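A.B. asks: Here is my input, please return the structure:
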Amino acid sequence: MGVIKRKSKTAKNGYTYEVNFTYKEHGVTKRHFKRGFITKKEAELYEAEKKNEVQKNGALSKKKKITLNEAFNEFLLYGSGQYQENTIYNTRKDWHYFKENLGLMQINEITHTVLQSYFNDRIKEGLSTNKNIRKTLNRIFVYCIRQQYIDNNPLQFVVVKGEDRSRKKEVLSQNDLNKLVNKLREKNKFKYDSYAIAILIGFYTGLRISEVLALYKSDIDFENDLIRVEKKLVFKGLRKQDYYVSKQMKSKKSKALIPLPLILKNQLNQWLEVNPYARIVCNEDGSFVNPTCLSNQVKKIASSCEINFRFHMLRHSYASILIYNRTDIRIAQDLLRHSNFNTTLSIYTHINEEQKKQAVNEVFKIDCGNFVADSKRKNESPKENPLCKGVSK
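C.D. replies: As a prediction, the model looks like this:
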């Protein structure tokens, strides 16, 4: 039938157009129709689009009237299995940023323009937060495309801006490490000794806090000086009694055998004489340590020593020490278990002002006397040579 003209009491001109046609889907005859087009041209364009869709895909997409909030909940139920626990935790956390605005809209009504306007309104918010919201929305849109609720991802060309509030990637010096560990041990309590060994492991291996807290004695090979890293503690959004160890790591490279430094080996040997439990870092009853409590209490003690502390600083420190001591980038990459060496260089390498000065002075070992000699041959004064400004005769 194609395009049909229908009388309408609500339309201004007294009629609307309907698209009505049959098509074959896997050999079965089906009918598709849609009403309410204002002009015949609009209806014909829609008809051509749908027939082209059948010809290309062998079927029509399963469009569904669903809001972004409904799609979000459906994604959590059916589409989140491929993601890490922390990714889903952060996805849930980001929901409140858009649930009262974008979340109320039909998924097929959220266009590039709508999304760009949304992020433009957030330009004075943190850039990192805005990027995380974009990632969360992208997961939902990708799920909706797979479910054939929408044809394209409206986020594709959206530009996200905001205020850069990222903290400087600070490191912990060896002296500050020793000072902090000694301060913890002065408490003379099992809990603080456990915190101290966690910090030492983080500093000398670069392990993330979730990986440190998931280590068992059986993961340490004292004979071959190796640590087996193959699991992490899952804790975000959970009660302490619900913490568990997972072998689903951040990436394939995260699982590895890494060297056990002699200095850490000695510390671990002493600690395991005191700690009777299977877990390396634990509470006095052998239970999992709460990562937030560890970080907050160590941060408080560090502050009393005028030391700035975040557990992830230990990983920054490990990476920076490797790079500063000219460790081959491929070795550093393997030790940090990064998927590519760009991450090793761009994210974790901390270079201070003294290191910059040292690098420049080592590279540019120029005797300006040569330039002075050259200038004399040209009857020039040394002061006239721009390369030797500030150089005394």
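
A.B. asks: From here on, just use CA atoms for contacts and neighbour counts.
C.D. replies: Noted.

A.B. asks: and residue 6, that one's in a strand?
C.D. replies: Yes - applying DSSP: H, G, I helix; E, B strand; the rest coil, one finds residue 6 inside a strand.

A.B. asks: surely it meets residue 34?
C.D. replies: No - applying CA atoms under 8 Å as the test, residue 6 and residue 34 come out as separate, 11.8 Å apart.

A.B. asks: what is in contact with those two at once?
C.D. replies: Counting by CA atoms under 8 Å, 6 or more residues apart in numbering, the shared contacts of residue 6 and residue 34 are residue 18.

A.B. asks: gap between residue 81 and residue 112?
C.D. replies: 27 Å (CA to CA, to the nearest Å).

A.B. asks: Same drill for these two, tell me which one is more crowded.
C.D. replies: residue 112 (16 against 11; other CA atoms under 10 Å).

A.B. asks: I'd like to know how far that one sits from residue 136.
C.D. replies: 16 Å.

A.B. asks: again, but for residue 347
C.D. replies: Counting by CA to CA, the gap from residue 347 to residue 136 is 22 Å.

A.B. asks: quick one: which of those two has more around it?
C.D. replies: The neighbour count for residue 347 versus residue 136, taken as other CA under 10 Å, is higher for residue 136 (20 against 12).

A.B. asks: and the next element down the chain from the helix or strand hosting the more buried one?
C.D. replies: Element membership of residue 136 [criterion: DSSP states H and E] is helix 127-146. Downstream of helix 127-146, the next assigned helix or strand under DSSP H and E is helix 174-185.

A.B. asks: Now show me the structure for the sequence below, then we'll compare the two:
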Amino acid sequence: MAKFKGVSPRGNSIQISFTWNDHRYRETLRWEPTPKNLKMANSLRQSVIYDIDRGVFDHVEYLKKFPSSSKAKSLVKSQADFLTIDVALWDWLKNKRSYIERSTLRDYTSAIKHHLSPRFGLLTVNQLKAKDVKEWLAKLSISNKRKNNVITPLRQCFKELYLDEVIEQNIMDRVPNLSVSSREPQPFTQDEIDLILITLSAQCTDNYRPLIEFAFYTGLRTSELIALHWSDIDFQNARMEVKRARVRGVTKEPKTSSGRRFVDLVPEAINALESQSMHKMLNIDEVFYKLEKSAVFKDDQYIRKAIWTPALKAAGIAYRSPYQTRHTYASQLLSKGANPLYVANQMGHADWGMIRKVYGKWISNL
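C.D. replies: Presented below is the predicted three-dimensional model:
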């Protein structure tokens, strides 16, 4: 029978021994000491040694490798008495880095750096109380939606600490998300649409009418609009494929399978594309870009500040966000009797539940 260092039979079990932080640890595996099981025990021990050498072996990893170990459980419980929330949050974010979108990583980093660590960072994970979080949220002078976003890293971090048995209870389960009132859609009337487009047409140079007209008659999100390529357009079948979006300068695929979709092009949208084709450039794949700089849009900021807001002001129309072009598209289709499921597919929703909830009053047969 082969012998392995730190692995030895003990009656009907196998004992593994290793040194960590200058302490000797022994763990008993309830495995029959067969040659195959001894080899498996050695592989387990080698993985422990490897993690120790890399400096990544800790109380949580100890428990993961030896889930029945009373020693590991006692170490994990004691860890909660000295693990600070600051360390826990940054460790959690480090582990999540490769699994989340760059824009999400940026938001989480900001929430931890500017809100969570300054307020709770010095507390240990055992010291935080639900009451502390609720009182802090009540004093924050930001919207409820923003508050919910800010505590998301804390909520997810504590959930993992609980699942890893670092803490005995998850106090964040007693901190409900704050209610967020949904804003009523404020679609533009046809007269308002026409006035906005006429105002944009009156610009002597850098005419952005095609961009705004296309937004009104396709319902694309701005992130999808600025990432649209000419190769995505099928003029022959009067449709386009939405298969990417750009957020904060990063181009990515839609978050959901329903987000990647084909959208039918009505005559007004075709007209906008034909007008935009006059600005088509060989070195730019995007349909819409910054005309004066011959550069792609990184996000919606330039459109909102330099194009949209001045156009509404010049037209004498009360300000509404560019997202209302999407609401306008949906409400117009539904008012004309379009099938709600068809509208949902056009807009990238998995089903028509959202359409019913948001645009119910524009659906004639509800």
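
A.B. asks: re the thing from before, buried sites along the helix holding residue 136 of the first structure?
C.D. replies: By neighbour count on 16 or more other CA atoms under 10 Å, the buried set for helix 127-146 of the first structure is 127-131, 133-144.

A.B. asks: against the first structure, where does stretch 92-105 of the second structure fall?
C.D. replies: Aligned by TM-score structural alignment, stretch 92-105 of the second structure corresponds to residues 75-88 of the first structure.

A.B. asks: Now do that stretch: distance to the chain's middle.
C.D. replies: From the chain centre to the centre of stretch 75-88 of the first structure is a distance of 15 Å (CA atoms, centre = their mean, to the nearest Å).

A.B. asks: Also stretch 193-201 of the second structure?
C.D. replies: Centroid displacement of stretch 193-201 of the second structure relative to its chain, using CA atoms, centre = their mean, is 35 Å.

A.B. asks: same thing with stretch 320-327 of the second structure?
C.D. replies: Distance, centroid of stretch 320-327 of the second structure to centroid of chain: 22 Å (CA atoms, centre = their mean).

A.B. asks: Can you give me the buried ones in that stretch?
C.D. replies: Residues 322-327 are the ones in stretch 320-327 of the second structure that count as buried (16+ other CA under 10 Å).

A.B. asks: Kindly report the same for stretch 284-297 of the first structure.
C.D. replies: Across stretch 284-297 of the first structure, burial judged by 16+ other CA under 10 Å covers 284, 288-289, 291, 294-295.

A.B. asks: What is the nearest of those residues to residue 252 of the first structure?
C.D. replies: Distance to residue 252 of the first structure, by CA to CA, is smallest for residue 291 among those, at 23.7 Å.

A.B. asks: how close does the closest residue to that closest one other than its chain neighbours sit to residue 345 of the first structure?
C.D. replies: Leaving aside its chain neighbours, residue 291 of the first structure sits nearest to residue 209 (7.2 Å; criterion: CA to CA, 6 or more residues apart in numbering). In this view, residue 209 of the first structure and residue 345 of the first structure are 21 Å apart by CA to CA.

A.B. asks: Have a look at the two and say which one is more surrounded.
C.D. replies: Comparing residue 209 of the first structure with residue 345 by other CA under 10 Å, the one with more neighbours is residue 209, at 21 against 16.

A.B. asks: The more buried one contacts residue 314, correct?
C.D. replies: No - Residue 209 of the first structure is beyond contact range of residue 314, at 9.5 Å (criterion: CA under 8 Å).

A.B. asks: shared neighbours, these two?
C.D. replies: With CA under 8 Å, 6+ apart, residue 209 of the first structure and residue 314 have common neighbours residue 202.

A.B. asks: ok, back up a step: what lines up with the residue nearest to residue 291 of the first structure in the second structure?
C.D. replies: So, by TM-score structural alignment, residue 209 of the first structure is matched to residue 222.

A.B. asks: where along the stretch 201-350 of the second structure do the strands fall?
C.D. replies: 233-234, 239-242, 245-247, 250-252, 261-264 (DSSP state E, counting those that start in this stretch).
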